[in-house]
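K.L.:
give the three-dimensional model of this entry:
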Amino acid sequence: MPLLKELHLSKNIFPFRPIVYGGDDLTFVCDGRVGLHLAAYYLQKFAEGKIKVCGKDKPVDACAGVAIVPTKFPFAQAYHFADTLCGLAKSRRRSQEDNSKGSWLDFQIIQEGVTQSITDLRTSQYRSLEGQKLTQRPYHISGSWDTFTAILQQFQSQRWPRSRAKGLLQVLTQGPTATERFVKGTQWRNVVLPDVSGIDDNAKTSGWTGGASANQITPYFDPLEALDFYLEGLLPTASGAEGSENKKRDKE
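P.N.:
As a prediction, this is how the structure comes out:
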């Protein structure tokens, strides 16, 4: 596969190492650029299984946490972050109605020297200057994850130069007002925000949606932050279409 050349593989060795594989746990280490792919793909395949309950087949699902960390980041700390993220995904799953249970995935890109908890990190660094929440994680593998990957892949297209995509990421941290000005500027150059299923018209034109200013959300921040950690087309998306180091932990 041509995209595998980006991983600089030698002797056809895939950059993946399972650490724990048994019971209801799976933990593996891999190249950070394939971590999100592998986690989502595993959850999709896991959900294809069934278990017998009182003689009837019942669906199974799982939750995953993906911590993308620098190569020399302490493993124990990375494992703790991944486990925490898995717990956040499980908490979101428990809060859903039955038709939105399924499998959920949360992820976080961790910089060198970070000592804050995931919750504190997101509270202090994942709010815009106007006060809006920037991230929409965790993601529902059979729902919002496909929207996430579709947006990300459009940002990877030639219509969105990497420098402009990174510029939008920075502008989103300033809030809806600055984002709307930026989006209007890109529209003059015939560059429009990704238009995919699951995004309403307000988000497509201004980058944000949700009514009152304090309650507005953006579907674009998470895909943009993950832009360098997602190799387009490497594995199927959660719905089955082709579409630094990483620690990941799954729990049923």
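K.L.:
contacts and neighbour counts: CA atoms only from here.
P.N.:
Noted.
K.L.:
hang on, Gly233 packs against Gly243?
P.N.:
Yes: assessed by Cα atoms under 8 Å, Gly233 is found in contact with Gly243 at 4.1 Å.
K.L.:
spell out the residue ranges of the helices in the stretch 101-250 of the chain.
P.N.:
118-125, 144-155, 162-172, 176-188, 201-206, 221-225 (DSSP state H, counting those that start in this stretch).
K.L.:
grab the nearest non-local neighbour of the residue nearest the centre of the chain.
P.N.:
Centroid-nearest residue in the chain, with Cα atoms, centre = their mean: Phe107, separated by 5.6 Å. Excluding the flanking residues, the one nearest Phe107 by Cα to Cα, 6 or more residues apart in numbering is Val66, at 4.5 Å.
K.L.:
count the neighbours of the closest residue to Ile199 other than its chain neighbours for me.
P.N.:
Using Cα to Cα, 6+ apart and skipping residues adjacent in sequence, the residue nearest Ile199 is Pro219, 7.4 Å away. Using other Cα atoms under 10 Å, Pro219 has 23 neighbouring residues.
K.L.:
equivalent analysis for Thr147, please.
P.N.:
So Thr147, with other Cα under 10 Å, has 21 neighbours.
K.L.:
and Leu88, helix, strand or coil?
P.N.:
Under DSSP: H, G, I helix; E, B strand; the rest coil, Leu88 falls in the helix class.
K.L.:
could you do Pro18 as well?
P.N.:
For Pro18, the assignment made with three-state DSSP gives strand.
K.L.:
contact partners for it?
P.N.:
Neighbouring residues of Pro18 by Cα atoms under 8 Å, 6 or more residues apart in numbering: 26-29.
K.L.:
coming back round to it: now do the same contact list for the residue nearest to Phe107.
P.N.:
By Cα under 8 Å, 6+ apart, the contact list for Val66 reads 35-36, 39, 82, 85-86, 105-108, 246-249.
K.L.:
could you also give me the structure for this next sequence, so I can compare it with the first?
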Amino acid sequence: MKLSAVLIDTVSIQEYIFLSNKLKENIGASFLVKKIYEDILKEALKVTFSRDIDIKEWENDPTNIKINQDSEEVEIGYIGGGNALVLFKDKYKTTEFIKNYTKLLLVKVPGLKTAFGIIHDFDLDNFKNSMKNLHENLRENKNKYSPNVTLPKYGFTLDCPRTNESAENFEDPERAESFNEQDAKIKYISSVAWTKLKFSDKAKDEMIDKINDILNDKYTLTNDIEKLGQQEGKDYIAVVHIDGNKMGERFSKCESLSEYRKLSIGVRNATEKTFKKMIEILIKQIKKNKAFDLKNGEFKLSTENGKIILPIRPIVLGGDDITFISDGRLGIWLAEIFIKEFANHSINNEPLSVCGGVSIVKTKYPFYRAYKLAEGLIDKAKKESRKKEGSYIDFFISSSGWSGSLDGIINKHLSTVNGNLHFGPYRVDKTNEEKSLENLKYIVKEFKNIPKNKIMKLREILFEDKDNAKIYVKELKAKGVKLPQIKGMYYHEHIWQNKETPYFDAIELIDFYPEGLL
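P.N.:
Model (predicted):
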């Protein structure tokens, strides 16, 4: 049977979620992206077919393809990974549905761009090839059309102080109820910012409900970026982006809709279970580790309504894609936990794996730039993963406020006459490799036992000639100080080897990896 198929995709989703420097807007935006494949999709189908359509049915029984039945006009193929497949028997209904859906998006989620792949010869018996054709049509349509999803700006309209859009929403008292006092002082903001802010608290409540069995009414999450455990003088956050390895390849190999559905459900469940496990491990550390002591610990944990605010805030949690922020000193530790726990899951006896990018920046650092750094770091990690089939992590600490692309920063600020100071990415799932995360943590731990003035002197030496480095190693030996050694390598004697050194990354990490967690 030939069907009409519509593949819905979001365009520039990262820009929509992370462009604002306000955490509440980021959280609200992520919530809205999720809702366009839930409430709004359901409403558009109801308007199109004049009845309620169960958009969750495919999850309950992924092997049951109901569109084959004579009585069925429409069916959800799957929802996941930031897109949705909807199957129709009547091709004219596809046009009607897209009109209804996009109209609802303009009203309810201004600023969010979508694109559609549409074919009218979708064959469930030739699913793999049909999906390939559908994705090709989606790519064509993305390049052809650029929809206007916000009210246009004119010379006489007020600019929104939060976005680069026209400020057309008046903050009347009724609308201000869901905002905090600072938000309510702004009289006019764009509909884009207002909608994101409106749903931020609802997004928080939904996330708390998802992990409520772990929180035990003792812990909670925050929408305030200042309450993630930062201390004065250590006012840094970590933006952590984690993404699955070769997931697109695995989905493209699916031979049937039911196989595709099972993979989608399996990946999502693995991500959510891993996230909950990570939170569980964090709470255990908060309970027993002195670093988290409420009075004398390294972290300044805040409370809200008698509950301890966790020093982590998830922003995106869907499919194999997760983005969260935390106190800057916890980013790499939390990412490592997630990567290791995720590897314990498999689908059809095939193991799952992910890579991670961690950008550590000052709390006031532009959020979108921090996210783009994390994205660049994960690209480097995935490039290494494709070579060696493993789970990798890379990180960057922007203590100097450098701007530009990740490669630009590394080439401009971290390249010396001796070689590159950036040693990553680091392998997480193996400990016996030169560039393993375990080796890096070992060096950091050893550095914490060496006087800080000697470590800072080593940092200076890294920017100087190799000969100075060798002289400094001899000076340290004469004073009874030995540099940490990586098995089979000679960094501890020459500092540099093959134009690389692990010591700069380790020095940078000393203040961003609590000793009690090493």
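K.L.:
so the residue nearest to Phe107 of the first structure belongs to a strand, correct?
P.N.:
Yes: counting by three-state DSSP, Val66 of the first structure is part of a strand.
K.L.:
what do we get in the second structure for it?
P.N.:
Counting by TM-score structural alignment, Val66 of the first structure lines up with Val358 in the second structure.
K.L.:
picking that back up, so which of the helices of the stretch 101-250 of the first structure comes closest to Ala76 of the first structure?
P.N.:
helix 118-125 (15.0 Å; Cα to Cα).
K.L.:
mean deviation of that closest one from the second structure?
P.N.:
Here helix 118-125 of the first structure, set against the second structure after superposition, deviates by a mean of 0.8 Å using mean Cα distance after the TM-score superposition for the first structure.
K.L.:
gap between the longest helix anywhere in the second structure and the chain center?
P.N.:
Determined from DSSP state H, the single longest helix within the second structure is helix 257-288. Mean-position distance between helix 257-288 of the second structure and its chain equals 14 Å (Cα atoms, centre = their mean, to the nearest Å).
K.L.:
next one: stretch 411-419 of the second structure
P.N.:
With Cα atoms, centre = their mean as the basis, stretch 411-419 of the second structure stands 29 Å off its chain's centre.
K.L.:
buried residues, that stretch. List them.
P.N.:
For stretch 411-419 of the second structure, a neighbour-count test (16 or more other Cα atoms under 10 Å) marks 418-419 as buried.
K.L.:
would you say Asp57 of the first structure is within a helix?
P.N.:
No: counting by three-state DSSP, Asp57 of the first structure is not found in a helix; it is strand.
K.L.:
contacting residues for the aligned partner of the residue nearest to the centre of the first structure in the second structure?
P.N.:
Using TM-score structural alignment as the criterion, Phe107 of the first structure maps onto Phe395 of the second structure. Contacts for Phe395 of the second structure (Cα under 8 Å, 6+ apart) come out as 332, 357-360, 374, 377, 424-425.
K.L.:
mind listing what the residue nearest to Ile199 of the first structure touches?
P.N.:
Contacts of Pro219 of the first structure by Cα under 8 Å, 6+ apart are 135-136, 148, 199, 203, 207-208.
K.L.:
helix or strand for the closest residue to Val239 of the second structure other than its chain neighbours, which one?
P.N.:
Spatially, and ignoring its direct neighbours in sequence, Val239 of the second structure is nearest to Ile325 (4.6 Å; Cα to Cα, 6+ apart). Under the criterion of DSSP states H and E, Ile325 of the second structure resides in strand 321-327.
K.L.:
what helices or strands is that strand leaning on?
P.N.:
With contacts taken as 3 or more Cα pairs under 8 Å, 6 or more residues apart in numbering; DSSP states H and E, strand 321-327 of the second structure sits against strand 236-244, strand 312-318.
K.L.:
neighbouring contacts of the longest one?
P.N.:
Among residues not part of strand 236-244 of the second structure, those counted as contacts by Cα under 8 Å, 6+ apart are 228, 230, 320-331, 335, 352-363, 370-371, 374-375, 378.
K.L.:
so it versus strand 321-327, what angle?
P.N.:
Counting by axes from the mean of the first three to the mean of the last three Cα atoms, to 10 degrees, strand 236-244 of the second structure lies at 160 degrees to strand 321-327.
K.L.:
what's strand 236-244 of the second structure aligned against in the first structure?
P.N.:
Using TM-score structural alignment, strand 236-244 of the second structure finds no match anywhere in the first structure.
K.L.:
and the angle for that strand with strand 312-318?
P.N.:
With the same axes, to 10 degrees as the basis, strand 236-244 of the second structure and strand 312-318 are set at 20 degrees to each other.
K.L.:
how much space separates the equivalent of Arg459 of the second structure over in the first structure from Gly207 of the first structure?
P.N.:
With TM-score structural alignment as the criterion, Arg459 of the second structure lines up with Leu169 in the first structure. Distance of Leu169 of the first structure to Gly207 of the first structure, given as Cα to Cα, to the nearest Å: 11 Å.
K.L.:
more neighbours: the two, which one.
P.N.:
Gly207 (27 against 18).
K.L.:
the nearest residue to the more buried one once chain neighbours are set aside: what's it in contact with?
P.N.:
Spatial nearest neighbour of Gly207 of the first structure, excluding adjacent residues (Cα to Cα, 6+ apart): Thr218 at 6.0 Å. By Cα under 8 Å, 6+ apart, the residues touching Thr218 of the first structure are 134-136, 203, 207-209.
K.L.:
between those, which sits nearest Leu43 of the first structure?
P.N.:
Among the contacts of Thr218 of the first structure, Gln136 lies closest to Leu43 of the first structure (Cα to Cα), at 19.0 Å.
K.L.:
tell me the counterpart of that closest one in the second structure.
P.N.:
Per TM-score structural alignment, Gln136 of the first structure is aligned with Phe423.
K.L.:
does Leu41 of the second structure touch Tyr101 like I think?
P.N.:
Yes: between Leu41 of the second structure and Tyr101 there is a contact at 6.7 Å, judged by Cα under 8 Å.
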